[in-house]
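Engineer: Got a sequence here, can you build the structure:
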Amino acid sequence: MSGLPVADRAAVRRATVDLIARDRWAVARLLALHVAAAVAALAAPWLLGRIVDSVGSGAGVATVDRLALAIGGGVLAHGLLARYAQYAGHRFGERAVARLREEFVARTLALPVSVVERAGTGDLAVRSSVDVTTVGATVRDVLPVVVIASAQLSLLLGAVFLLHPLLGVVALAGLPPIWAVTRWYLRRAGAAYLAEGAAAAELTDALTTTAEGARTVEALRLADERVRHGVGRIRRVWETRRATLALRSVYFPGVEASYPLPIAAVLLVGGFFLSRGAVTLGEVVAAALYLQQAIEPLDRLLQWMEQAQRGFASFARVLGVGQVPPEPRGAASAPAGQGLVVRGARFAYADGPDVLHGIDLAVRPGERLAVVGPSGAGKSTLARLLAGIDAPREGVVSLGGCPVTDLDPAERRRGIALVTQEHHVFIGSLRDNLAFAAPGAASDERMRAALAAVGADWYADLPDGLDTQLGDGARELGAAEAQQLALARLVLADPHTLILDEATAALDPTTARRTERALAAVLAGRTVIAIAHRLNTAHDADRVAVLEDGRITELGSHDELVRAGGAYAALWRSWHG
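Structural biologist: Next comes the predicted model:
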């Protein structure tokens, strides 16, 4: 499995800045509110220091009462400003997350099918669920906290410097150990969390593929092997999570141990300067209170730093989806004709050996061609090349004289449709499941006609007709019904060339035969290339291509190939016993 790419740190930084810049006025308002709240919070320690100095100088009760009342006003202002700042932060975060989700869906849908298949379901599933959710929590909760806590710390340290520069210098005593342990953590955290995400993707892929192939696992008695495979992936997840936990177990205690240092230093050094008249008792008390107050934003930074690293790692994985090159937008918007021609096509998956070896084939417009051959001969691979999903390593596949890869992907998909034995029923109504095959053009009458065309008799028994809900928790379609639904979508899409890769494999022989005859009537005049596992399909075709070991060994009509007495004739005799 070849995983999807991961964005580097520079790309994550640019994307983070861009995410904030898109809503810069909201960010400015958010920062202004939090700065105002932080400034309001500075009032209480400073006023308390004034009370200490006032009492020491013999000031009256009225002065103390006024200062105490001012402290109450500062506390109230801080509470109100902090509340509205938090509200503004969540609004900004939700908007940013909504944009991020929309862009991720758009990037995912733009991925070439071949890239998605090579990446595997686990990697994309984890990115679209766990990683997007983690990034959302980071944008909504972590980024405001980190920015605001940093601003609060700066203001608090600035306030200590304003009280007395000497106390400000002493207050910096706790920063070197915090800086050292944070730098140690950040150097290791990014790679550790990326490894954790990759391990989670491998585990998800192992679980989904085992679940999807449960019948095969049971039939071939592969349960023990799949359990061992799953346990290995779980062990990998456990190892990566232990690695991130080990980092946290050093980082958290290291930072927390530095909290008392600046307070102790200010009290000790402040007492020394107080005895010499360089500072007042109120200044020392206020400075100590400011540093005590700094523990809260510093602690929030500590708590959210781990989440921020997890979020940045997830953001790198989410952004990586957008780094996959999109399908090339060819200059040709429409082919000159509808004939499919393959010349000298060779193809190999990844770095493996060639699966197709110099295929030459011309399919005339309106022709029905059946492709037969033993399993592993390369039939499905040829279908993918004809549909433009994969490009040949050598040679060319052209439509109407234009290479398929030079066509605009949307134009190619409108003209050529590939239906395999794999199918999907989307959560929603039957109408929703059909309508996207022909957006804006699929009326209810056309949908009913398409279902009738593929022999979907079960439609008449649905309680709400086209409004019947399908999918989890609603009406479940069997494999045969889901395949007929996929064929009905094909009828609605109305392409000029159809490639049916064992599209009726899930149907029983009688239903498959009836469906194929119904489709034949509906699809008259269109080019049909059928990857056939039932030879009655080949019998009805205009021509039959026999594919063996990645090569076309025979090509002709059914009668011609039977008379020739070659591989097709042997298959036909075997089919009929």
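Engineer: only C-alpha atoms for contact and neighbour calcs from this point on.
Structural biologist: Fine.
Engineer: Pull up the gap between the spatially closest residue to Asp457 that is not a sequence neighbour and Gly478, please.
Structural biologist: Of all residues not flanking Asp457 in the chain, Leu451 sits nearest, at 7.9 Å (CA to CA, 6 or more residues apart in numbering). Per CA to CA, to the nearest Å, Leu451 is found 15 Å from Gly478.
Engineer: Which of the two has more residues huddled nearby?
Structural biologist: Higher neighbour count among Leu451 and Gly478: Leu451, with 23 against 10, using other CA atoms under 10 Å.
Engineer: The more buried one and Tyr459 touch, don't they?
Structural biologist: Yes - with contact defined as CA atoms under 8 Å, Leu451 reaches Tyr459; the gap is 7.4 Å.
Engineer: residue contacts, the most centrally placed residue in the chain?
Structural biologist: In the chain, the residue lying closest to the centroid (CA atoms, centre = their mean) is Ser128, at 2.8 Å. When contacts are counted by CA atoms under 8 Å, 6 or more residues apart in numbering, Ser128 touches Phe104, Val318.
Engineer: ok, now how distant is it from Ala336?
Structural biologist: Separation of Ser128 from Ala336 (CA to CA): 40 Å.
Engineer: what's the answer for Ala199, then?
Structural biologist: From Ala199 to Ala336 the distance is 48 Å (CA to CA).
Engineer: Could you also give me the structure for this next sequence, so I can compare it with the first?
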Amino acid sequence: MSTTTDLPVADPPEVRRAAWRLLRSRPGVLTAVIALHVSAAVTGLAGPWLLGHLIDDVRKGTTNAGIDRIALLIAGFVVVNAVVTRFARYVSFRFGETLLAELRESFIGRSLSLPLSTVERAGTGDLMTRSSQDVDALGSSIRFAVPEMLVGVVTLLLTFVAMVTLSPILALTSLVGAPVLFLVTRWYLRRARLIYLRDGRVRSGLSEALATTVEGARTIEALGLQERRVERGYATLKDFHDVRMSALRLRTVWFPITEFTYLVPLAAILLVGGVLYANDLATIGAVTAGALYVNQIIEPLDRLLAWTEQLQIGSTSFARVLGVGKVPADRTEHGLDPEDDRLAATDVRYAYAGGHDVLHGVDITIRPGERLAMVGPSGAGKSTLGRLLAGVDGPRTGSVSVGGVDVTGLPLGELRRRIALVTQEHHVFLGTLRDNLALARPDATDAEIYQALASVDADWAADLDGGLDTELGSGGYEPSPAQAQQIALARLVLADPHTLVLDEATSLLDPRAARHLERSLAAVLEGRTVIAIAHRLHTAHDADRVAVVSGGRIAELGSHDELIAADRDYAALWRSWRS
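Structural biologist: Down below sits the predicted model:
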């Protein structure tokens, strides 16, 4: 069973308010877009109106010059309509691309400001799906659906106005299919939103299953879990199939009925128009123009309804994108300054996602400049305690403080300047080696970057053909897992925090290289507080104190020699590791 939790989703009123704010962000361009589409619609109405007049003029008797004049006018309006329509669409698409760029930037800003604990609980799939597929679907809506629907609405309104001036009775007759169209579309939209929201959740689950399976492929193979992962993949694909079939069933009701409602007004216009003409209440030209208008609105109406579905998809994607900004902050800044760098946990208890406590009343104080090693069996709570000491998560009860100030009340920038967490999971970003390291300190010089690399034994960096400008990642130099770990540690050296929490930060190196690196780091980290979570006990041997974590509690605390003399859990671990 998945332990991830979905990120929030904005409700419809929030989506409407956000969309309106977005459109109003450039009122001048929006006005120009509307004016151009109105102009395009007006020029498009001239053809049927002139053709109707031509028919009436021919019945009454007209000259060749009169026919030629109306034909030239029709041709002129067709040309003008094509030019204005093209320019209107061009301005609309530029407007849409600008809005989409703003949305992408806003989404990236909101994503990067998410609390790390929230991102980890949600999993990579949900955020990845929102940042890729949802943003793409929203982009299609902004680029195409919104302009096309604007064209359709303007065309329909102006066509109806033209029909009212032509014949109010014929105008009312053209609305004969509107009630059915309104009801079936309302029926569709009310159900489609729920289906598309479910579709987003299923796609997030599919992305999560794929990403975790690929990332953990070696572990899955080593533990013989292939069949279980395949079964989970099939289950997720079945959910994906089911939600798509639900959407298809809605379309099989909605589309046929809407297609039928296109034919009813045209038949009604011809029938009523014939009656009006027979009773001298309308001319044949007026009936012809009315029929042409009704036939002319089928295309924009069909386009309007077709893009309604895309707009519905875009609306649900917009709700998911906006939902990222609804994640509450995981800290309330109190504005207090720590007195010193003393780190303390007092009666700390913590549980993951509403489960049972994994830490049970932990009390520990780390003195400034002290090197503390945390050891213990897997699952004992070492990493969880490390995350709390680094301020990534807040305790359920109790407190974690630095200099007497609660770490969850410090601004995130201030907290990271004081305490940094480095785990065994390291990421190499696309970009140059310099870009990857300057993340920690943008003003670092090349000499300082090389010095940081040298302090973590990354001698390979000096041999790169491009030096610090070497591109890393796909298409460039691919660092090994051990080299990626060294890059992460070099970032740490550049960031220069006073307190470091190292969660098995050298685990990807072989024991001899790890030992050498830790000795090199010791000189760099001299005077800093270091909390090292380790499975290699030589780290504990070199530490000032050792905390043995067992069952979510600190079972033993003291120096290496003191704990060996006590002859309890740590002494047993040491003898086992040395044998």
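Engineer: before we move on, back to that, show me what the residue nearest to Asp457 of the first structure lines up with in the second structure.
Structural biologist: Alignment note: Leu451 of the first structure maps to Leu453 in the second structure; criterion TM-score structural alignment.
Engineer: Just the element for its match, please.
Structural biologist: Taking DSSP states H and E as the definition, one finds Leu453 of the second structure inside helix 446-455.
Engineer: Mean deviation, that helix versus the first structure?
Structural biologist: Here helix 446-455 of the second structure, set against the first structure after superposition, deviates by a mean of 0.4 Å using mean CA distance after the TM-score superposition for the first structure.
Engineer: Alignment lookup: Leu410 of the second structure to the first structure.
Structural biologist: So, by TM-score structural alignment, Leu410 of the second structure is matched to Leu407.
Engineer: Number of residues surrounding the corresponding residue of the second structure for Arg24 of the first structure?
Structural biologist: Under the alignment by TM-score structural alignment, Arg24 of the first structure pairs with Pro27 in the second structure. By the criterion of other CA under 10 Å, Pro27 of the second structure has 11 neighbours.
Engineer: what does Val119 of the second structure give?
Structural biologist: Val119 of the second structure has 19 nearby residues by other CA under 10 Å.
Engineer: Quick check: the aligned residue for it in the first structure?
Structural biologist: Counting by TM-score structural alignment, Val119 of the second structure lines up with Val116 in the first structure.
Engineer: Find me whatever residue is spatially closest to that match, sequence neighbours aside.
Structural biologist: Per CA to CA, 6+ apart, closest to Val116 of the first structure is Leu124, 7.8 Å.
Engineer: Quick one: average offset of the helix or strand encompassing that neighbour versus the second structure, please.
Structural biologist: In this assignment (DSSP H and E), Leu124 of the first structure forms part of helix 121-126. With mean CA distance after the TM-score superposition for the first structure, helix 121-126 of the first structure departs from the second structure by a mean of 0.5 Å once superposed.
Engineer: hmm, who's touching the helix or strand following that helix?
Structural biologist: For helix 121-126 of the first structure, the succeeding helix or strand toward the C-terminus, using DSSP H and E, is helix 132-137. Defining contact as CA under 8 Å, 6+ apart, one finds that helix 132-137 of the first structure is touched by Gly93, Glu94, Ala96, Val97, Arg101, Arg310, Gly311, Phe312, Ser314, Phe315, Val318.
Engineer: residues in the second structure aligned with helix 132-137 of the first structure?
Structural biologist: Using TM-score structural alignment, helix 132-137 of the first structure corresponds to residues 135-140 of the second structure.
Engineer: and what of stretch 356-369 of the first structure?
Structural biologist: The aligned range for stretch 356-369 of the first structure is 359-372, by TM-score structural alignment.
Engineer: which residues are contacting that stretch?
Structural biologist: Outside stretch 359-372 of the second structure, the residues within contact range by CA under 8 Å, 6+ apart are 340-351, 381, 384-385, 398, 526-532, 540, 543-547, 551-554.
Engineer: now the strands for the stretch 201-350 of the second structure?
Structural biologist: Under the criterion DSSP state E, counting those that start in this stretch, the stretch 201-350 of the second structure carries strands at the ranges 343-351.
Engineer: tell me the contacts of the alignment partner in the second structure of Asp224 of the first structure?
Structural biologist: With TM-score structural alignment as the criterion, Asp224 of the first structure lines up with Glu227 in the second structure. With CA under 8 Å, 6+ apart as the criterion, no residue contacts Glu227 of the second structure.
Engineer: so how far is Asp239 of the second structure from Glu227 of the second structure?
Structural biologist: Distance of Glu227 of the second structure to Asp239 of the second structure, given as CA to CA: 18 Å.
Engineer: can you check Ile55 of the second structure too?
Structural biologist: Taken as CA to CA, the span from Ile55 of the second structure to Asp239 of the second structure is 59 Å.
Engineer: that older thread, just the contacts of stretch 359-372 of the second structure: which are in helices?
Structural biologist: Among the contacts of stretch 359-372 of the second structure, the members falling in helices (DSSP state H) are Thr384, Leu385, Ala540.
Engineer: Contact partners for the residue of the second structure positioned farthest from its centre?
Structural biologist: For the second structure, the largest distance from the centre (CA atoms, centre = their mean) belongs to Gly61, which lies 67.0 Å off. Contact analysis of Gly61 of the second structure by CA under 8 Å, 6+ apart lists nothing.
Engineer: can you tell me the helix or strand for the counterpart of it in the first structure?
Structural biologist: Using TM-score structural alignment, the equivalent of Gly61 of the second structure in the first structure is Gly58. Element membership for Gly58 of the first structure (DSSP H and E) is empty, with no helix or strand holding it.
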